[in-house]
Every structure is written in structure tokens, then in C-alpha cells.
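S.K.: This is the structure alone, sequence omitted:
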């Protein structure tokens, strides 16, 4: 704050307004980038599945199988982890069970609750997506696009934004 003592008030306000506007522009650019990256990730998965001839799954379903992995979960757990919206996860789980990618079983404790886990067919899809992500990670490193420190910095910043947004939602209700 000592630097601002010698700066006229109007100049300080102008500089603050310029910094605020620059931050807003960068924030909106980052939001657009996150949205585009998510859509692009789905396109990358779709292209890989088309290349392999796995046409009965959409990219969201493939990502859902990847995220379930070796776990046994409920739809509610997938929603609470922040992966999927309510109707979206229920619809996709139903389709994945019908297609033989997931096994479902009613909870003995709460008959309303259904637990799901991957079948052998579902584990195969999990492996395809896992190999795809591993190949991408290796490519990012090999082409000097991103290293461990860079990816950790991105993840840390995104987690902070996630916490902030979560707090905003909780504050509303």
C-alpha cells in the first residue's frame, strides 16, 4: 500500500478498474476454454471409439464407465462426486445396464437404492479410455506441452475455482 500514497486517487481508481477489467476478460476466456475443452474431450473419445468400431456407446457413457472403474457405486454417489447431472446419470446407467456394460443390484439395506459395477464388457471400455488418456499424457510430455508441475498447477487452480463455485451454490440455499 505504500506505493499508492504518492499516486493521485483518480490514477489509482483507473488502474484498479483496468486490472478488474483485465481479470474479467481473462476469467471469461478461461470459462469458455473449460467448456470447449470438455466438449473436445468428448469428441476425442468419440473419435477413438469410432476408430475402434465401438459405436454403441456415446462419449458420456464411455467416460462414465471410466470413472466407475473398479468401484461399486450408486447413481447418487456419481452425482455427489460431481461427475454427472441427475437425469443424465440415471438414463445413462439404465442404457449401460441394458447393453451389458454394467451390472446392477438392489441394496439389501435400502431397496430403493441400486448399486452398479462394471461387467467384463464395461471393464474393456474402461481400459480403452484409460489407454487413450495414458497415450495423451505421454504425448503432452513428449511434445513439451505440459509437464508434471504444469498439470499440477492447472489442477490446483481448477480445484480452487471448484471450491469457490461450490461455496457460492451452498450460500444461495
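M.R.: Nice, thanks for sending it over. Given the structure is predicted, the values throughout are model-derived calculations rather than measurements.
S.K.: make it CA atoms for all contacts and neighbour counts henceforth
M.R.: Will do.
S.K.: and the end-to-end length of stretch 57-75?
M.R.: Counting by Cα to Cα, to the nearest Å, you get 18 Å between the two ends of stretch 57-75.
S.K.: For stretch 88-100, which residues meet the burial criterion?
M.R.: 89, 90, 92, 93, 96, 97 (16 or more other Cα atoms under 10 Å).
S.K.: now those as a markdown table including secondary structure and distance to residue 126?
M.R.: Shown next, in a markdown table, are these (DSSP: H, G, I helix; E, B strand; the rest coil; distance: Cα to Cα, whole Å):
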| residue | secondary structure | distance to residue 126 |
| --- | --- | --- |
| 89 | helix | 17 |
| 90 | helix | 19 |
| 92 | helix | 15 |
| 93 | helix | 15 |
| 96 | helix | 13 |
| 97 | helix | 15 |
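S.K.: got CSV for these, with distance to residue 112 too?
M.R.: Output for the buried residues of stretch 88-100, formatted as CSV (distance: Cα to Cα, whole Å):
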residue, distance to residue 112
89, 16
90, 13
92, 18
93, 15
96, 19
97, 17
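S.K.: this is the other structure I want to compare:
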């Protein structure tokens, strides 16, 4: 009769190789989280530098990104928060500032007076166009350098959307 294997030993090499693969995937995922955070900060720095170059010191990079993400739409502050990369309290504060500076028009919703709908003014649209031109310039430079080809950016975006969907499901699962 065979003695049972000790609990801390694995019976085959297969689970160990699975553990190694899982560890490598985990390391790659953690690195991608760090890259996302750094890229977001760099994007804000790029917007800041562009606005300094254009002598536009009246807006913060986050405010410029709110204008960019608002685009042609008329949305509530909550919808804007879910579309962008902002904390809830920051959206409210920044929207008040943007309204006061004349970049955003707001009005209370007829159906729910607690809800405020916002849209860009002509001045806000001009800022959005500046940010859009900056991003187009970057896209053209990246395309010319070949950076967007390997792996193809659409594959990277697909993977990012899958991660975004996973995170969203995790949040819904908690509540």
C-alpha cells in the first residue's frame, strides 16, 4: 500500500507550470496597472504643456479633459464621471469652475430638479478642439514611428475594453 503524499508536495509538475504561468500573468497585469497610471499622468502633463505653450493658464489639465470628454453631448454630471477619469467630487467642483469661466452651460433637468445637464459653450468647444488637435498630432507621430503597429492598437484597445468590462462587473458584483 502506498503512503499518501504529504499535503505540501504537488503530485505532478503540471500544477507547478500552471502556477508559473499564473504568476507571469499576474506580474504582467500588475505592470499594466502601473503603466496605465503613469500614462494617465503623462497625458495630463502633455495637455498641461500644450496649454502652457498656447498661453492658456486658465484651465487645469483635468478641466481640459472634462471639456474634451464632454464633446458634443449634453449629459448629467454623473454620466460625465462615468465617461471620464474623474473622482465624483472633482467633477462637481470642476464643473462649477467651468460654468463660472464660461466653458460649460448647465441647466436643471425638468423631470428631476436635483439633476443638472451640462454641455459645452462655444468657448468650451474651442478648448475641446485644441485638445483634439493635440491628440491627433500625437496619433500621427506615433503612426509614423510604427509604435501603433505591433501589436496593433485595435488589439490593445480590445484587451483594455475587456479589462474595463471585468472591472465594471466586479464593481457591480460588490453592490
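M.R.: Right, received. Where do you want to start? Quick caveat, the model's predicted, so the values are computed rather than measured.
S.K.: one step back: for residue 54 of structure 1, state which of the buried residues of stretch 88-100 of structure 1 is nearest.
M.R.: residue 96 (13.6 Å; Cα to Cα).
S.K.: the longest helix in structure 2 is where?
M.R.: helix 14-53 (DSSP state H).
S.K.: give me the stretch of structure 1 that it matches.
M.R.: Here helix 14-53 of structure 2 aligns to structure 1 at residues 12-51, judged by TM-score structural alignment.
S.K.: How about stretch 104-120 of structure 2?
M.R.: So stretch 104-120 of structure 2 sits over residues 102-118 in structure 1, by TM-score structural alignment.
S.K.: chain center to the matching stretch: distance?
M.R.: Offset of stretch 102-118 of structure 1 from its chain centre (Cα atoms, centre = their mean, to the nearest Å): 25 Å.
S.K.: can you give me the end-to-end distance of that stretch?
M.R.: End-to-end for stretch 102-118 of structure 1, by Cα to Cα: 4 Å.
S.K.: Then stretch 81-88 of structure 1?
M.R.: 14 Å.
S.K.: what comes up buried for that stretch?
M.R.: residue 84.
S.K.: do the same with stretch 59-74 of structure 2
M.R.: Quick answer for stretch 59-74 of structure 2 (16+ other Cα under 10 Å): 59, 61, 62, 63, 64, 65, 66, 67, 68, 69, 70, 71.
S.K.: Among those residues, which lie within helices?
M.R.: Using DSSP H, the members of the buried residues of stretch 59-74 of structure 2 that fall in helices are 61, 62, 63, 64, 65, 66, 67, 68, 69, 70.
S.K.: which residue lines up with the fourth one in structure 1?
M.R.: The alignment partner of residue 64 of structure 2 in structure 1, by TM-score structural alignment, is residue 62.
S.K.: correct me, but that match touches residue 125?
M.R.: Yes - under the criterion of Cα atoms under 8 Å, residue 62 of structure 1 lies in contact with residue 125, with a separation of 6.6 Å.
S.K.: coming back round to it: for the match of residue 64 of structure 2, give me its contacts.
M.R.: 45, 125, 126, 129 (Cα atoms under 8 Å, 6 or more residues apart in numbering).
S.K.: rerun that using 10 Å as the cut-off
M.R.: 42, 45, 46, 49, 92, 96, 101, 122, 125, 126, 128, 129 (Cα atoms under 10 Å, 6 or more residues apart in numbering).
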